[in-house]
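K.L.:
what shape does this take:
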Amino acid sequence: MNLEELKPEVKSIIDRVQLTVNERLLKLCELLENHVEYYNWVGFYFKNGDKDELKLGPYVGEPTDHTIIPFGKGICGQVAVSNQNFVVPDVSAQDNYIACSITVKAEIVIPIFVNGENIGQIDIDSNTPNPFTEADERFLEFICKEVAQILE
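P.N.:
Below you'll find the model as predicted:
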């Protein structure tokens, strides 16, 4: 299934108002991890109250010790500060990278904005070197806009 074909599935999950926000976010993680072969860890991080740190939300994949990430640390922490997408084709080439697993080769992080404020992000790790394209960025931006609607 290509990324465009997943968009109606994403909307369907977002529209399931009988589910909690976290249940819908987890279903999105499962959808992506199950249908995009190079998405090996999919999760959400959100700003932790008024602290300058991110807190792990729903995710699928290997368990992680990184449940709290300070702003500026690692790829996720940098996105919390920069408000910009961050695509890392080769994590071993990054100085400010927090290793979750030795199998991870690449990472993409896209911020989620609610009312112009960066409130969190979707984080995807891949065990495939350099798998992410502009199509992944656009698709994940679409997901973040959909997610923002249920977080407002």
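
K.L.:
rest of the way, CA atoms for contacts and neighbours
P.N.:
Noted.

K.L.:
burial measure for Gly116, as a count.
P.N.:
Gly116 has 7 neighbouring residues, counting by other CA atoms under 10 Å.

K.L.:
how close does it sit to Arg138?
P.N.:
Per CA to CA, to the nearest Å, Gly116 is found 18 Å from Arg138.

K.L.:
same deal with Lys105?
P.N.:
From Lys105 across to Arg138, the span is 21 Å (CA to CA).

K.L.:
who has more neighbours out of these two?
P.N.:
Lys105 (20 against 14).

K.L.:
so who does the more buried one touch?
P.N.:
Going by CA atoms under 8 Å, 6 or more residues apart in numbering, Lys105 touches 89-92, 125-130.

K.L.:
now render those as JSON lines, adding secondary structure, distance to Ala99 and neighbour count.
P.N.:
What follows is these, written out as JSON lines (DSSP: H, G, I helix; E, B strand; the rest coil; distance: CA to CA, whole Å; neighbours: other CA atoms under 10 Å):
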{"residue": "Pro89", "secondary structure": "coil", "distance to Ala99": "14", "neighbour count": "19"}
{"residue": "Asp90", "secondary structure": "coil", "distance to Ala99": "12", "neighbour count": "16"}
{"residue": "Val91", "secondary structure": "helix", "distance to Ala99": "8", "neighbour count": "21"}
{"residue": "Ser92", "secondary structure": "helix", "distance to Ala99": "9", "neighbour count": "14"}
{"residue": "Asp125", "secondary structure": "strand", "distance to Ala99": "10", "neighbour count": "23"}
{"residue": "Ser126", "secondary structure": "strand", "distance to Ala99": "12", "neighbour count": "23"}
{"residue": "Asn127", "secondary structure": "coil", "distance to Ala99": "12", "neighbour count": "18"}
{"residue": "Thr128", "secondary structure": "coil", "distance to Ala99": "15", "neighbour count": "18"}
{"residue": "Pro129", "secondary structure": "coil", "distance to Ala99": "15", "neighbour count": "15"}
{"residue": "Asn130", "secondary structure": "coil", "distance to Ala99": "16", "neighbour count": "16"}
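
K.L.:
let's see this one next to it:
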Amino acid sequence: MTHQELKPKVQEILAESQLSVEHRLEEICNLLRDNIAYYDWVGFYFKNGDKNELKLSSYAGEPTDHTIIPFGKGICGQVAESNSNFVVPDVKAQDNYIACSITVKAEIVIPLFVNGENIGQIDIDSNTIDPFTKEDEKFLEFVNAEVAKVLE
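P.N.:
Next comes the predicted model:
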């Protein structure tokens, strides 16, 4: 399925207001992982209360030990501080990388803003080297903008 074909599906899932937000986010993770071949792990991290750390929320893929990530640590922790997208074509080239699995070759993390505040992010791991394009960035920005509407 293309990014364009997935957009209305993301909106349909988020519109299911009878489901908890966490459940809807899990469905989005599954949708993306099941329909984009190089999205091998998809998850949402959110700021953990008043702490300078991220806490794993919903995800699809192998379980991870990295359920709490301090700000500044790893790609996710860097995005929590920079408020900017971070695309890593080859994780081996990153000094400040937290390995979730030996099979992960690339990662993309897009911050999620609600009312201008970075409250979390979507994190995608790929077992393929350098798979992410500008189109992936734009699509994941769209996903986060739609998620933000539910969280406002």
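
K.L.:
so what number do they get for TM-score?
P.N.:
Remark: TM-score between the superposed chains equals 0.99 [TM-score structural alignment, normalised by the length of the first structure]; 152 aligned residues with a CA RMSD of 0.4 Å.

K.L.:
which stretches in the first structure count as strands?
P.N.:
Listed in chain order, the strands of the first structure (DSSP state E) span 41-47, 53-60, 68-70, 86-88, 106-114, 117-126.

K.L.:
what about the first one, how far off from the second structure?
P.N.:
After superposition onto the second structure, strand 41-47 of the first structure sits on average 0.2 Å from its aligned residues (mean CA distance after the TM-score superposition for the first structure).

K.L.:
distance-wise, check the residue nearest to Leu3 of the first structure when sequence neighbours are not counted relative to Gln18 of the first structure.
P.N.:
Spatial nearest neighbour of Leu3 of the first structure, excluding adjacent residues (CA to CA, 6 or more residues apart in numbering): Phe139 at 6.5 Å. As judged by CA to CA, Phe139 of the first structure and Gln18 of the first structure stand 25 Å apart.

K.L.:
out of these two, which sits in the busier spot?
P.N.:
Phe139 (15 against 8).

K.L.:
distance check, that one against Val21 of the first structure.
P.N.:
20 Å.

K.L.:
burial count for Ile75 of the second structure?
P.N.:
Neighbours around Ile75 of the second structure, by other CA under 10 Å: 24.

K.L.:
hmm, Val109 and it touching each other?
P.N.:
Yes: contact status for Ile75 of the second structure versus Val109: in contact at 7.2 Å, counting by CA atoms under 8 Å.

K.L.:
who touches both of the two?
P.N.:
Residues touching both Ile75 of the second structure and Val109 by CA under 8 Å, 6+ apart: Phe86.

K.L.:
quick one: map Gly49 of the second structure onto the first structure.
P.N.:
Under the alignment (TM-score structural alignment), Gly49 of the second structure maps onto Gly49 of the first structure.
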